[in-house]
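S.K.: Just need the structure, nothing else, for what follows:
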Amino acid sequence: MNSYIFPIKAAVITFPFLAMLITAPFLIYYYRKYGQLGKLRSLILYSFVFYLLCAYYLVILPLPSISIVAQMTGPRYELHLFQSWENFINQTVLQLNNPSTYLPAMKQSVFLEPVFNIFLLFPFGVYCRYYFKFSLGKTILASFALSLFFELTQLSGLYFIYPRPYRLFDVNDLLHNTLGGTFGFACAPLFTFFLPTRSELDSESLAKGQQVTLLRRFVAMVIDWIAIGFLSSLLKFFTNILPANLRALFNYPIASFTLAVMLYFMLLMHLWNGQTIGKKVVRIKVVEPDREHIRLWSLVKRYSAFYLLLYGLLQIFNYTMTHLPTNNHSVFIAYVTFGLMSLGILLLFLFNLLYALIRRKTRLFHDKASHTYTISTLLKKEVEHANF
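M.R.: Below you'll find the predicted structure:
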């Protein structure tokens, strides 16, 4: 039993970290398509990711040492289909006319191993039918593909990290796993009858997608800074043609940060009428009241108040705290004063953010300072169509 419990414990420990990475594509996709993720959809997706992690860890854990695996001489694969059934017939203590043998028979490995492999992909079949709306044929193919991935992971010695497989590649596992996914598909209504349908989830998300939440804006911001990092890496190849004094300027973080904000969040957003790469992905844009095209000056005010002001305050606070130990009393007082002032303004921003989260407000201080709004670009007809 410990061989089953240990992988589940490992999944629980690593889940918060891996879930962020694994669910990121889902998050981007649903914000792009519906403009909203929704609490229930989030719970379903996170449960699906957690299930996949548990299943994967059950397949690969516990990990033996490489030296032990190198000394293994057992078979690498089992290609005899229905070998598990033959093993059960030959080794089981089950006697149908003797009920006292039922429980001991259920404790034997020849019974537990096939049953475990069936149950391993049973939840997968439920997810395929309920959430992904797969047909029976697609569910069977998806279950077989997932099982094949698990078996090839074992056959490759965990992607050739080990000199040989430390677990057996078994075609019977493919059969049992696929059966498990099929059974899960058949039994899905028994486990999901109390949940809203996928269509109802989609309609609700589209309707709520007209509202721009802070989480949606945060996802756009993360995508934008990933894009900036990628573009900055590309630009480094062309900096050699610049004069030496200009190249030296890029070595200062504050200079490169300011340039990135000016080019990306001001100039590019002006050219794209209030959108960036991240905002296009999650389908939002920054607008001004009664204007079809946002002004460059409004973007300068907006992102100077957000990025440049906050970044500058962070630099001031960091500098004053770093140089605070000094024998000059006047300099000490100046450092403390500027440090506390910058910290106070930063705390005000944090308070503004927490207040907006608690009260479910959508506008922060830089929105109000620049008289701009963030709106959804989801078409109204998409929302209306989802309600039918």
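
S.K.: all contacts plus neighbour counts: C-alpha atoms, from now on.
M.R.: Will do.

S.K.: Shouldn't N251 be within a helix?
M.R.: No - using DSSP: H, G, I helix; E, B strand; the rest coil, the assignment for N251 is coil, not a helix.

S.K.: State the number of residues packed around it.
M.R.: By other CA atoms under 10 Å, the residues close to N251 number 10.

S.K.: I'd like the distance between it and A244.
M.R.: N251 sits 11 Å away from A244, going by CA to CA, to the nearest Å.

S.K.: Please apply the same query to G274.
M.R.: Distance from G274 to A244, by CA to CA: 35 Å.

S.K.: Those two: which is more packed in?
M.R.: Using other CA under 10 Å, the more surrounded residue of G274 and A244 is G274, with 27 against 10.

S.K.: what's the more buried one in contact with, if anything?
M.R.: 285-287, 293-294 (CA atoms under 8 Å, 6 or more residues apart in numbering).

S.K.: any idea which of those residues is closest to I345?
M.R.: The shortest approach to I345 among the contacts of G274 belongs to V286, at 24.6 Å (CA to CA).

S.K.: so what's that closest one up against?
M.R.: 273-275, 294, 372-375.

S.K.: compare with the first, here's sequence two:
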Amino acid sequence: MSDQALNALTAVALGGVVAVVLFIPVAAYEYRRDGRLGAGDLTTLITGAVYGLSLWTYTLLPLPDRGEFRCRVPQSDLLGTIGLMGFPDDGVRVFLRDPAVQQVLLNVLLFVPLGVFVRLVLRRGVVVATLTGLAVSFAIEMTQRTGVWGFYDCAYRKFDVDDLLVNTLGALAGALLSWPVLRRRSDTPAPLPTRVTWGRRMAGMLSDALFVLMLGGAVAVAWRGLMFYVLDTGPHRAEQWLLQWSVPFAVEALCVLGLGRTVGEIVVSVRTESPRRWWTGPGRLLKLALGIGPVFWLVLAPIPYRGQLLAAYLVLTVVATFWTREHRGLSHALAGLELRVAVPPGAQPESVAQDADRPAEGSTDVSRT
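M.R.: Purely as a prediction, here's the structure:
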């Protein structure tokens, strides 16, 4: 496999991991801003993560073995590289075949998506997009110049100040190319939906699963670090297994009992509502006992067929969200709780917007006369 193909594969693999890690904050942001998480949002998340990793893999990889590379002399003269490219007498085609010209053009193209991303996704101006390109390029060039910040004794890739110029130019070009799309985009925020959709429930459940796995993984790493590097003992796998599942369950339980919502439901901005005030506490307790409680019990309990039972329970939980009213799911239906969209303060829900568009009673709709 060639170095370029390996770099691409590395960017896709690591970008996928980054996209999974960023799913929770991205979902929380989108549901509070637009009230939905669409296919376009997920595509942007994945492509943005892969693109961000590709900037580093294509400029820093492959990493050489220490002592098995030649130190590269930095090029610090502005236009020192670009100035050597003269327009040939044989025409544009020969000029574009020059490897030096192709390298400069590729450096420009590499940063065009960054300018587009800052303008369309982050919704920042041309100046911010251009400065972002300059900052990212500077970080990459300094990483090359310092041998990955001192990991190597010298630079294994050439630092070229002209790369700062052409990379920044690429970000500027991407920002300017986004202008036609921005012209067609409305600046007026759309009313937020007030109905709990099945997709929203699935996003919440996925957020819960990712939260439990990531927090549990972090606890396991911390535990092993404590055992091996501080206490200098064995891994104590039984204690680690108990701890890495108990800590996420404790956080989830506190959220359910205190707020009536799991972490995933907080992410997707939904809340529970009790039909009677006195039932709020018992309802939350039942939700915990019938929702995430059995999941953690089946993970930790030393019972036969717990893997099969856990899989069956998870399938039942997902199916129940599809068939219950407002996609409440099994735990909410059995606990007698309703699910409602938690509209952020200051946002306009769809129901209010529809009431505002509806003519007042006794008035005449001029547009229909």
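
S.K.: Same check for the contacts of G274 of structure 1, but in structure 2.
M.R.: Mapping the contacts of G274 of structure 1 onto structure 2 (both residues aligned by TM-score structural alignment, their matches' CA atoms under 8 Å) leaves 285-286 still in contact.

S.K.: ok, back up a step: among the contacts of V286 of structure 1, which are in helices?
M.R.: Taking DSSP state H, every one of the contacts of V286 of structure 1 sits outside helices.

S.K.: which of those also appear as contacts in structure 2?
M.R.: Shared with structure 2, among the contacts of V286 of structure 1: 274-275, 372-375 (both residues aligned by TM-score structural alignment, their matches' CA under 8 Å).

S.K.: Quick one: map N177 of structure 1 onto structure 2.
M.R.: Residue pairing (TM-score structural alignment): N177 of structure 1 is matched to N167 of structure 2.

S.K.: which helices and strands does the one helix or strand its match maps to pack with?
M.R.: Here N167 of structure 2 sits within helix 161-177, counting by DSSP states H and E. Helix 161-177 of structure 2 sits against helix 99-120, helix 126-145, with contacts defined as 3 or more CA pairs under 8 Å, 6 or more residues apart in numbering; DSSP states H and E.

S.K.: Mean deviation, it versus structure 1?
M.R.: Taking mean CA distance after the TM-score superposition for structure 1, the mean distance separating helix 161-177 of structure 2 from the aligned residues in structure 1 is 0.9 Å.

S.K.: quick one: contacts of that helix?
M.R.: 75-82, 104, 107-116, 118-119, 125-126, 129-134, 137-138, 141.

S.K.: got a winner among the kept ones among the contacts of V286 of structure 1 for most neighbours?
M.R.: Most neighbours among those, by other CA under 10 Å: G274, with 27 neighbours.

S.K.: any idea how far S199 of structure 1 is from T192 of structure 1?
M.R.: 14 Å.

S.K.: What's the match for R328 of structure 2 in structure 1?
M.R.: With TM-score structural alignment as the criterion, R328 of structure 2 matches R363.

S.K.: that older thread, check the contacts of helix 161-177 of structure 2 for burial and list the buried ones.
M.R.: Taking 16 or more other CA atoms under 10 Å as the criterion, what is buried in the contacts of helix 161-177 of structure 2 is 75, 81, 104, 107-116, 118-119, 126, 129-130, 132-134, 137-138, 141.

S.K.: mind listing the strands for structure 1?
M.R.: Along structure 1, counting by DSSP state E, strands occupy 77-78, 169-170, 284-287, 373-376.

S.K.: G344 of structure 1: which of those is closest?
M.R.: strand 373-376 (26.0 Å).

S.K.: what's the mean distance for the closest one versus structure 2?
M.R.: Averaged out, strand 373-376 of structure 1 is 2.6 Å away (mean CA distance after the TM-score superposition for structure 1).

S.K.: so where is that strand in structure 2?
M.R.: Under TM-score structural alignment, the match for strand 373-376 of structure 1 is residues 338-341.

S.K.: Check the offset of the matching stretch from the chain's centre.
M.R.: With CA atoms, centre = their mean, to the nearest Å as the basis, stretch 338-341 of structure 2 stands 25 Å off its chain's centre.

S.K.: which one of the contacts of V286 of structure 1 sits closest to G312 of structure 1?
M.R.: T372 (22.3 Å).

S.K.: quick one: L308 of structure 1 from F265 of structure 1, how far?
M.R.: From L308 of structure 1 to F265 of structure 1 the distance is 11 Å (CA to CA).

S.K.: now A188 of structure 1
M.R.: 47 Å.

S.K.: Same check on G278 of structure 1?
M.R.: 11 Å.

S.K.: how about V116 of structure 2, what's its match in structure 1?
M.R.: Using TM-score structural alignment, V116 of structure 2 sits opposite V126 in structure 1.

S.K.: In a markdown table, list the kept ones among the contacts of V286 of structure 1 along with distance to F317 of structure 1.
M.R.: Shown next, in a markdown table, are the kept ones among the contacts of V286 of structure 1 (distance: CA to CA, whole Å):
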| residue | distance to F317 of structure 1 |
| --- | --- |
| G274 | 31 |
| Q275 | 32 |
| T372 | 29 |
| Y373 | 30 |
| T374 | 30 |
| I375 | 34 |
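
S.K.: ok, so of the residues you listed, who is nearest G209 of structure 1?
M.R.: Among the kept ones among the contacts of V286 of structure 1, and counting by CA to CA, the member closest to G209 of structure 1 is I375, at 10.0 Å.
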